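**Q** Pasting the sequence and the predicted model now:
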Amino acid sequence: MTTPDFPETASGAEGPGREIPPASLARLPIYLRALNAMLADSVERVSSEELAEAAGVKSAMLRKDLSYLGSFGTRGVGYDVQFVSHKISALLGLTQEWRVAIVGAGNLGRALARYSGFTTRGFEVVALFDADQGIVGTQVGWLTVSHVDDLETELKRTGTNMAVLSVPAVVAQELCDRLVAAGVTSILSFAPVVLQVPAHVQVRKVDMGTELQILAYHAQRAQEAEPGSRARSAQ
């Protein structure tokens, strides 16, 4: 890949001590998805306005978010799509090899194991676990469900460095502790409970019930803002 001929500036250059605000960090995967779609369509350059529209954000917000990666856009020329895609991928750690174990092979765990989007984004699901003897030994895609008793052995064998917990709250902390003890320091949890982990372990919690409640709040606010809504609610 040829690096574009616009230099990075010291004020915008990324570095180990430069923290990206959580809101900006959360939008980077969205920009990456839009950029990769453009690459698939052989688009070489894109303006901030075009990229912002593809990502569903304001162009000023996009420019501020990308400034945390460095200064590499040129007014009137725009961004080099491949270069910015690579920069975001590198910052998100997607140029490394991520080997994922899914703990919990119920409906959600099995659906996650079959999700082809992981592979295209740099994540390889290498192991799937459950405690149900009726599920252990069955095939999910190319994976065979292993018993959770073999967790540590299989994590070591597969070189797992990231895990997904899709288990009931009552067993989530115990399994999380086992993952951490086995050396896994990046965990995505769908369990409806707050997990306690050491400071060096990163846990991201996905609570679909909470997200639906927030969505319901915004939907209700939108309904209340409609003309005549108060009159209807008073009837």
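**A** Yep, that arrived.
**Q** drop to CA atoms for contacts and neighbour counts, all remaining ones
**A** Will do.
**Q** Count the neighbours of residue 139 for me.
**A** For residue 139, the count of nearby residues is 13 (other Cα atoms under 10 Å).
**Q** State the distance from it to residue 167.
**A** Residue 139 is 19 Å from residue 167, where distance means Cα to Cα, to the nearest Å.
**Q** again with residue 144
**A** In terms of Cα to Cα, residue 144 sits 18 Å off from residue 167.
**Q** These two: who's more crowded?
**A** residue 167 (22 against 16).
**Q** quick one: residue 134 from residue 145, how far?
**A** Residue 134 is 10 Å from residue 145, by Cα to Cα.
**Q** typo on my end, it should be residue 90
**A** Note on residue 90: its distance to residue 145, by Cα to Cα, is 32 Å.
**Q** These two: who's more crowded?
**A** Taking neighbours as other Cα under 10 Å, residue 90 and residue 145 compare with residue 145 leading, 24 against 13.
**Q** what's near enough to touch the residue most central in space within the chain?
**A** Nearest to the mean C-alpha position of the chain, counting by Cα atoms, centre = their mean, stands residue 29 at 7.1 Å. Listed by Cα atoms under 8 Å, 6 or more residues apart in numbering, the contact partners of residue 29 are residue 88.
**Q** ok, structure two:
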Amino acid sequence: MVGQRGRRNGSAVGRKLATPDADNAPTAEMPAVTEGDEQQRARAIPEAAVARLAVYLRVLSAMAEQGGTTVASEELAAAAGVNSAKLRKDLSYLGSYGTRGVGYEVTVLVGHIERTLGLTRQHKVAVAGIGNLGHALANYGGFPGRGFPVEALFDVDPDLVGVPVGGIPVSHVDDIPQVCRERGISIGVIATPPPAAQSVCDRLVAGGVQCILNFAPVVLQVPDHVEARKVDLAVELQILSFYVARRNGMVVQ
């Protein structure tokens, strides 16, 4: 799924590193990278590259779990579904370049990407709207291990309020600001019907939530300091329909 932005709403110290053009290019001594350097680099990364970094991290994490220690750019690019030049360009934003004749160190690269994506600390998540999608999100066991523990659930249904889902009692949407502040929620997920999405969004913002992932098919209005991303499953299916039609010669030119 491809998210869409809403309306405004370890350092590599002293390692022999290669240029970003190829794994077996001449090596050069890389200066120490400070936290300020990493923050400045992170601000310069294009949004499309950020999305690919998340894909690289998933691939690299799987490699690490299987005992992999190094990976060539061609291998990582193929596993991530991009070309080698684009991958090396993306990783150059991190100041991370492959070692000549070896490629990239998996654990080092994982560390670079995790720091850039802000994954060195947990981000507590709240889900509003405990229908079928909300239930699935609340019960998904993969979030905590990736640093996104679901810590709060909200709904308006009196038959749901107070009932544990995924081990967490459902709170009423009216309590969103207080609960989010008390539990330090930083990411809110909206899985409500469209008419309720904006009011729920406003409550999340009032509770100090900094980022919102919106599954409702509406465009949210958020303050400048809040990041909102929209995931519209119907739009994604329509895009896939276009590709099916094009491959079957059904698209009128």
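**A** Perfect, I can see it now. Keep in mind that this is a model prediction, so the values were computed, not measured.
**Q** And the TM-score between them?
**A** Superposed pair, TM-score by TM-score structural alignment, normalised by the length of structure 1: 0.89. Supporting alignment: 225 aligned residues with a Cα RMSD of 2.1 Å.
**Q** Check for me that residue 129 of structure 1 belongs to a strand.
**A** Yes - checked against DSSP: H, G, I helix; E, B strand; the rest coil, residue 129 of structure 1 lies within a strand.
**Q** And it, what's its match in structure 2?
**A** Superposed on structure 2 with TM-score structural alignment, residue 129 of structure 1 falls opposite residue 154.
**Q** Same question for residue 40 of structure 1.
**A** Under the alignment (TM-score structural alignment), residue 40 of structure 1 pairs with residue 65 of structure 2.
**Q** mind checking how far its match is from residue 205 of structure 2?
**A** For residue 65 of structure 2, the distance to residue 205 of structure 2 equals 37 Å [Cα to Cα].
**Q** neighbour count winner among the two?
**A** Just comparing residue 65 of structure 2 and residue 205: by other Cα under 10 Å the higher neighbour count belongs to residue 205, 23 against 9.
**Q** so where is the helix or strand containing the more buried one in structure 1?
**A** In the assignment (DSSP states H and E), residue 205 of structure 2 maps to helix 194-206. Mapping helix 194-206 of structure 2 onto structure 1 (TM-score structural alignment) gives residues 169-181.
**Q** picking that back up, what's the spacing between the corresponding residue of structure 2 for the residue nearest to the centre of structure 1 and residue 83 of structure 2?
**A** Taking TM-score structural alignment, residue 29 of structure 1 has residue 54 as its aligned residue in structure 2. The spacing between residue 54 of structure 2 and residue 83 of structure 2, counted by Cα to Cα, is 16 Å.
**Q** Residue 149 of structure 2 too?
**A** 33 Å.
**Q** And for residue 213 of structure 2?
**A** 29 Å.
**Q** Check residue 68 of structure 2 too.
**A** 21 Å.
**Q** Hmm, the match of residue 129 of structure 1 is touching residue 168, no?
**A** No - Residue 154 of structure 2 is beyond contact range of residue 168, at 10.1 Å (criterion: Cα atoms under 8 Å).
**Q** higher neighbour count, these two?
**A** Ranked by neighbour count (other Cα under 10 Å), residue 154 of structure 2 and residue 168 place residue 154 first, with 27 against 15.
**Q** What ranges does structure 2 have for its helices?
**A** 35-44, 47-65, 73-80, 84-92, 106-116, 132-139, 142-145, 176-183, 194-206, 233-247 (DSSP state H).
**Q** With structure 1 overlaid, how far apart is the shortest one on average?
**A** It refers to helix 142-145 of structure 2. Compared with structure 1 after fitting, helix 142-145 of structure 2 has a mean deviation of 1.3 Å; criterion: mean Cα distance after the TM-score superposition for structure 1.
**Q** next one: that helix to chain centre, how far?
**A** Distance, stretch centre to chain centre, for helix 142-145 of structure 2: 13 Å (Cα atoms, centre = their mean, to the nearest Å).
**Q** Next: the fourth one.
**A** The gap between the average C-alpha position of helix 84-92 of structure 2 and the chain average comes to 19 Å, counting by Cα atoms, centre = their mean.
**Q** what's the average distance of that helix to structure 1?
**A** Averaged out, helix 84-92 of structure 2 is 1.0 Å away (mean Cα distance after the TM-score superposition for structure 1).
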